[in-house]
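A.B. asks: Sequence plus predicted model, see below.
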Amino acid sequence: MSNPTAPLTLTEGNFATAVLENPNLTLVDFWAPWCGPCRMVGPIIQELATDFAGQVTVAKLNIDENPHLATQYNIQAIPTLLFFKHGQVVDQVVGVASKRSLTTKINTLLAQDNLTTQAA
């Protein structure tokens, strides 16, 4: 049984559907298993998936297994966290970030989306 609050594992096969066609805010963690800083961010990504379940899609993409996507999004260093809305990158964080700073960023992006929705 899969954990509904676990980060979604992305591949080149499901990226378009899970991220680009997703109207919700989506956080994608570009990482690799050999990356020490990525292993530091991993538990934070897991916590964010739980904390924002139902509001934000939280996903992980292994760049070693999906090099085309890493190249497409010009990933120069890992971890890189890209924030997507309606298939477009709206923000990014490169390197290790605290849970507090990521939570603030997510809340800001969600608030912007809510303002846009209310204005429409």
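C.D. replies: The structure has been received and is ready for your questions. Since the model is a prediction, treat every value here as computed from it, not as a measurement. Residues are numbered from 1 along each chain as shown.

A.B. asks: make it CA atoms for all contacts and neighbour counts henceforth
C.D. replies: Will do.

A.B. asks: which ones are touching Val28?
C.D. replies: 58-61, 81-84 (Cα atoms under 8 Å, 6 or more residues apart in numbering).

A.B. asks: What sits closest to it if chain neighbours are left out?
C.D. replies: Ala59 (4.8 Å; Cα to Cα, 6 or more residues apart in numbering).

A.B. asks: this is the other structure I want to compare:
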Amino acid sequence: MAMEITAENFEEVVLKSTKPVVVDFWATWCGPCKMMGPVIDQLAEELAATAVVGKVNVDEQQDLAARYGVMSIPTVVLFKDGKEAQRSVGFVPKAKLRTNLGL
């Protein structure tokens, strides 16, 4: 299961992580986000040893969404060493998402 990421834990979980971090920016009302949810949860299980996988609810964390320029959801961002390394927008099947993110 992907962890919940908020403004309170973002720095510790994402920016200071020694592992790559996959962040799914989503909202409860978003149809493609609902389709993406199980994909993100599967990635969280599959990558547990090598990466951190989390979700940011853009309705609850508007400042984080704005800080990272999230204009459409779902947006999945890969962070490495605290910096954005890759980004994928819209629903993407798991295999393609892993390829897009280099995981």
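C.D. replies: Arrived safely. Given the structure is predicted, the values throughout are model-derived calculations rather than measurements.

A.B. asks: Quick TM-score on the pair, please.
C.D. replies: In this superposition the chains share a TM-score of 0.96, using TM-score structural alignment, normalised by the length of the second structure; 103 aligned residues with a Cα RMSD of 1.0 Å.

A.B. asks: ok, the counterpart of the residue nearest to Val28 of the first structure in the second structure - contacts?
C.D. replies: Counting by TM-score structural alignment, Ala59 of the first structure lines up with Gly54 in the second structure. In this structure, Gly54 of the second structure makes contact with 2-5, 21-24, 40, 44, judged by Cα under 8 Å, 6+ apart.

A.B. asks: which parts of the biggest helix by length in the first structure are buried?
C.D. replies: Under DSSP state H, the helix in the first structure containing the largest number of residues is helix 99-119. Residues of helix 99-119 of the first structure classed as buried: 102, 105-106, 109-110 (neighbour count, 16 or more other Cα atoms under 10 Å).

A.B. asks: now swap in stretch 64-76 of the second structure and tell me
C.D. replies: So for stretch 64-76 of the second structure, counting by 16+ other Cα under 10 Å, buried means 64-65, 70, 73-76.

A.B. asks: Would you mind giving the residues in the first structure matched to it?
C.D. replies: Residue span in the first structure matched to stretch 64-76 of the second structure, by TM-score structural alignment: 69-81.
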